[in-house]
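Trainee: Kindly generate the corresponding structure for this input.
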Amino acid sequence: MNHGVMGWLLIGLVAGLLGKLLMPGRDPGGFVVTILLGIAGALLAGYVAVILGLGVDGWMRQFGAATLGAIALLVLYRIIMHVRSR
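Mentor: Next up is the predicted model:
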């Protein structure tokens, strides 16, 4: 099932919420920035999966990839903002 970019955006929204739940704590940008990072992470995960030739067929695999992408970007964002605030 291929949802395209719109599907990855919707999955990214939910994955961003889930990523925030899995990574509690204060984020420098707040809740909205966290959700936007989740959407960006989902899109990134979708494109990386296509480039690497990994099959993310089915909504469960897409959701898993999107959640991992969201968490990866949230971790990266926290690291960057922590270093910049020093």
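
Trainee: From now on I want contacts and neighbour counts done on CA atoms only, so please keep to that.
Mentor: Noted.

Trainee: What residues sit buried inside the top helix by length along the chain?
Mentor: When the chain is parsed with DSSP state H, its longest helix is helix 59-84. Under the neighbour-count criterion of 16 or more other Cα atoms under 10 Å, helix 59-84 has 62-74, 77 buried.

Trainee: got it, and stretch 23-43?
Mentor: For stretch 23-43, burial by neighbour count (16+ other Cα under 10 Å) applies to 27, 34, 35, 36, 37, 38, 39, 40, 41, 42, 43.

Trainee: how much distance is there from it to the middle of the chain?
Mentor: Put simply, stretch 23-43 sits 8 Å off its chain's centre (Cα atoms, centre = their mean, to the nearest Å).

Trainee: Another sequence for comparison is provided below:
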Amino acid sequence: MITGIIGTIIFGAIIGVLARLIMPGKQNISAVVTVILGILGALVGYWIWGAPKDDGSIDWLRWITSIVAAIVFVVVYGAITGRNRKQI
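Mentor: Got it, this is the predicted structure:
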């Protein structure tokens, strides 16, 4: 149970960072919020594609879905809080 929670936090942090790197412009969002939005994206990817395969391969559809979901969460968070991209 605890390893699943720690794994989800690590997976969410990676997903959140990848989502912010893929998005154009600068997002003025803290690291904690990035991890939380990444965890939400990871949970959405897990929910849509189900449990990961036990054959040891990488589940690319789950990763891509999780990143896209995290991007959506970052955009929605930025729109709600007004802390989206700054213009240079």
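
Trainee: hang on, the earlier thing: with respect to residue 15 of structure 1, which of the buried residues of stretch 23-43 of structure 1 is nearest?
Mentor: Nearest to residue 15 of structure 1 out of these is residue 38 (Cα to Cα; 6.0 Å).

Trainee: Give the helix, strand or coil label for the residue nearest to the spatial centre of structure 2.
Mentor: Taking Cα atoms, centre = their mean as the criterion, residue 38 is the residue nearest the geometric centre of structure 2, at 2.5 Å. Using DSSP: H, G, I helix; E, B strand; the rest coil, the structure places residue 38 of structure 2 in helix.

Trainee: thinking it is in contact with residue 10, fair?
Mentor: No - counting by Cα atoms under 8 Å, residue 38 of structure 2 does not reach residue 10; the two are 9.3 Å apart.

Trainee: In the buried residues of helix 59-84 of structure 1, find the pair that's most separated.
Mentor: Spatial extent of the buried residues of helix 59-84 of structure 1 (Cα to Cα) is set by the pair 62 and 77 at 22.2 Å.

Trainee: what about stretch 50-61 of structure 1, how long is it end to end?
Mentor: Stretch 50-61 of structure 1 has an end-to-end distance of 13 Å (Cα to Cα, to the nearest Å).

Trainee: Pull the number of nearby residues for residue 14 of structure 1.
Mentor: Residues lying near residue 14 of structure 1 (other Cα atoms under 10 Å) number 20.
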